[in-house]
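**Student:** can't give you the sequence, but here's the structure:
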């Protein structure tokens, strides 16, 4: 095993992951702006896009479930759901598991909207250069997934 294949000591890992944070913030903000530029086409803000995509991936969910899945407040998710419902992209259905917490599901119009948003994002993502390999992308996803998992369970305060 070479030095680049060995797990990093905690202090070095911390310094290297700071580099990731320094890139993730600007990347997220730039991507959110690109999504919202498409709002003129689809009408979906970055927050509504997140809700629509979560429902596309998971099927019907409650607002609290969506909040936990996205590490967002229930109130923010509720506002995004209300916006999406006002546009006819989601609907409320009874929740057999919990009478007071309805399920939210995509409508056909919502499915068409998130499909259009994702197609536009795919076109943008195809333009990423650098000759990235599958192994590099898998490694990036692994790192970010581990960071999310860790920070979801660690109290930093």
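**Tutor:** Cool, the structure landed. All figures in this text were calculated on a predicted structure; none of them were measured in a lab.
**Student:** hey, let's count contacts and neighbours off CA atoms from now on
**Tutor:** Fine.
**Student:** Can you tell me the centre-most residue of this structure?
**Tutor:** residue 50 (5.6 Å; C-alpha atoms, centre = their mean).
**Student:** isn't residue 102 right up against residue 65?
**Tutor:** No - Residue 102 lies out of contact with residue 65 (C-alpha atoms under 8 Å); the separation is 10.9 Å.
**Student:** which of these two has more neighbours?
**Tutor:** residue 102 (18 against 14; other C-alpha atoms under 10 Å).
**Student:** Contacts only, for that one.
**Tutor:** 62, 92, 93, 94, 95 (C-alpha atoms under 8 Å, 6 or more residues apart in numbering).
**Student:** elements contacting the longest helix anywhere in the chain?
**Tutor:** Looking across the chain with DSSP state H, the single longest helix is helix 10-37. With contacts taken as 3 or more C-alpha pairs under 8 Å, 6 or more residues apart in numbering; DSSP states H and E, helix 10-37 sits against helix 46-58.
**Student:** the inter-axis angle of the helix it packs on versus helix 10-37?
**Tutor:** In terms of direction (axes from the mean of the first three to the mean of the last three C-alpha atoms, to 10 degrees), helix 46-58 departs from helix 10-37 by 100 degrees.
**Student:** And helix 46-58, what does it pack against?
**Tutor:** Using 3+ C-alpha pairs under 8 Å, 6+ apart, helix 46-58 sits against helix 10-37, helix 74-86, strand 103-106, helix 108-125.
**Student:** from the chain's centre, how far out does the helix or strand that the last one is followed by sit?
**Tutor:** I take that to be helix 108-125. Next in sequence after helix 108-125, counting helices and strands by DSSP states H and E, comes helix 134-153. Remark: helix 134-153 is offset 13 Å from the chain centroid, using C-alpha atoms, centre = their mean, to the nearest Å.
**Student:** this is the other structure I want to compare:
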């Protein structure tokens, strides 16, 4: 019998805590996704549609830019973007910086649908945030931003091929 042993990276207290954070983040994401589905249904959206439309409420972006911003695959964003265009909630417009990568932006109907979520979103976030200290929320946001920076710095460079 072949005795192949692989060296295991030693555990650290920080690594164990980060593992717990990751597991809680999965649970938190699931809860937020469920809440988003409830909020979006009355305005004819889904949580995924809201996520993609939300990425372009400030400025139009190419699909690849939305995917990068949201840490989603370009293909999944493309599928949702095409569906939103088909439903009349968004449109593709020429991109002066790139001939083939059109910009994606909401239509008036898309703006209206997302705007219709504002009241439900504020009610939800106010209800949940009232149960957590404001300073704790601010600290959580800072830590999440630092973890995102660390993740980004840990990624291998993109290949040009």
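**Tutor:** That came through, no problem. Computed from a predicted model, the values in this text were never measured in an experiment.
**Student:** Helix 108-125 and the longest helix of the first structure, what's the angle between them?
**Tutor:** Per the same axes, to 10 degrees, the angle that helix 10-37 of the first structure makes with helix 108-125 is 120 degrees.
**Student:** thinking again about what came up before, could the helices and strands packed on helix 46-58 of the first structure go into JSON lines alongside distance to residue 58 of the first structure and mean neighbour count?
**Tutor:** As requested, these are exported to JSON lines (distance: least, C-alpha to C-alpha, whole Å; neighbours: other C-alpha atoms under 10 Å):
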{"stretch": "helix 10-37", "distance to residue 58 of the first structure": "21", "mean neighbour count": "13"}
{"stretch": "helix 74-86", "distance to residue 58 of the first structure": "15", "mean neighbour count": "18"}
{"stretch": "strand 103-106", "distance to residue 58 of the first structure": "10", "mean neighbour count": "24"}
{"stretch": "helix 108-125", "distance to residue 58 of the first structure": "13", "mean neighbour count": "15"}
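**Student:** Just the buried ones among the contacts of residue 102 of the first structure, please.
**Tutor:** 62, 92 (16 or more other C-alpha atoms under 10 Å).
**Student:** Compare the contacts of residue 102 of the first structure with the second structure and list the overlap.
**Tutor:** Counting by both residues aligned by TM-score structural alignment, their matches' C-alpha atoms under 8 Å, the members of these that carry over to the second structure are 62, 92, 93, 94, 95.
**Student:** Looking at these, which one is closest to residue 14 of the first structure?
**Tutor:** residue 62 (35.3 Å; C-alpha to C-alpha).
**Student:** from the contacts of residue 102 of the first structure, which is closest to residue 122 of the first structure?
**Tutor:** residue 62 (27.7 Å).
**Student:** tell me the contacts of the residue lying closest to the closest one once chain neighbours are set aside?
**Tutor:** In this structure, residue 62 of the first structure finds its nearest non-sequential neighbour in residue 103, 4.6 Å apart by C-alpha to C-alpha, 6 or more residues apart in numbering. Under the criterion of C-alpha under 8 Å, 6+ apart, the contact list for residue 103 of the first structure reads 60, 61, 62, 63, 92, 93, 94, 95.
**Student:** please redo it, this time with the cut-off set to 10 Å
**Tutor:** 59-65, 91-97 (C-alpha atoms under 10 Å, 6 or more residues apart in numbering).
**Student:** Please narrow these to those residing in strands.
**Tutor:** 91, 92, 93 (DSSP state E).
**Student:** Need the nearest residue in space to the alignment partner in the second structure of the second one, chain neighbours excluded.
**Tutor:** The one in question is residue 92 of the first structure. By TM-score structural alignment, residue 92 of the first structure lines up with residue 92 in the second structure. Residue nearest to residue 92 of the second structure in three dimensions, not counting chain neighbours: residue 104, with 4.6 Å by C-alpha to C-alpha, 6+ apart.
**Student:** is it true that residue 112 of the first structure touches residue 49?
**Tutor:** No - with contact defined as C-alpha atoms under 10 Å, residue 112 of the first structure does not count as touching residue 49 (11.9 Å).
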